[in-house]
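Novice: Let me see the structure of the following:
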Amino acid sequence: MEVLFILIAFSLLLAGGFLIAFIRSVKSGQFDDPVTPGMRMLFDDTSQHHHNKKEE
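Specialist: Below is the predicted model:
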């Protein structure tokens, strides 16, 4: 039974460590993507344009 408590405590510490690492990476801007919005306007949305023609 003691092993179960040790494993639960270890898993909570590990999950907390991953949560702290995730929050630090978000705050440091690691998940920001400044390139994609500028590239998106260069490509046509042919599927949406083609879909609108079918409705008319």
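
Novice: make it CA atoms for all contacts and neighbour counts henceforth
Specialist: OK.

Novice: which element is Asp33 on?
Specialist: Following DSSP states H and E, one finds Asp33 outside all helices and strands.

Novice: For Val26, see how far away it is.
Specialist: 12 Å (Cα to Cα, to the nearest Å).

Novice: one more to put side by side:
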Amino acid sequence: MEASLFLLLPISLLLVILIGVAFWWAIFSGQFDNTNQAAESILHDNDTDS
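Specialist: Below is the predicted model:
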């Protein structure tokens, strides 16, 4: 039981750190700046036949 904790705790801490870094990068790279643009783009789509 104790041996599995020595393996799973570092793995889970590493995973939490990686998720935090990915979220930090997403925030500061502008991924969440304009969340309405993608939702409104479908409404302004030009569906005319060429």
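
Novice: TM-score for the pair, please.
Specialist: Scored against TM-score structural alignment, normalised by the length of structure 2, the superposed chains reach a TM-score of 0.62; 37 aligned residues with a Cα RMSD of 1.9 Å.

Novice: what range in structure 2 matches the lengthiest helix in structure 1?
Specialist: What stands out as the longest helix in structure 1, according to DSSP state H, is helix 2-27. Following TM-score structural alignment, the aligned partner range for helix 2-27 of structure 1 in structure 2 is 3-28.

Novice: after superposition, how close is that stretch to structure 1?
Specialist: Here stretch 3-28 of structure 2, set against structure 1 after superposition, deviates by a mean of 0.5 Å using mean Cα distance after the TM-score superposition for structure 1.

Novice: Would you point out which residue is most central in structure 2?
Specialist: The residue lying closest to the centre of structure 2 (Cα atoms, centre = their mean) is Phe23, at 5.8 Å.

Novice: any idea how far that residue lies from Ser4 of structure 2?
Specialist: Phe23 of structure 2 is 28 Å from Ser4 of structure 2, by Cα to Cα.

Novice: again with Leu18 of structure 2
Specialist: 21 Å.

Novice: The two: which has the busier surroundings?
Specialist: Leu18 (12 against 8; other Cα atoms under 10 Å).

Novice: Check which helix or strand Phe31 of structure 1 maps to.
Specialist: Counting by DSSP H and E, Phe31 of structure 1 is found in no helix or strand.

Novice: Isn't it up against Arg24?
Specialist: No - in this structure, Phe31 of structure 1 is not within contact of Arg24 by Cα atoms under 8 Å, at 10.8 Å.

Novice: out of those two, which sits in the more crowded spot?
Specialist: Using other Cα under 10 Å as the criterion, Phe31 of structure 1 and Arg24 rank with Arg24 on top: 12 against 9.
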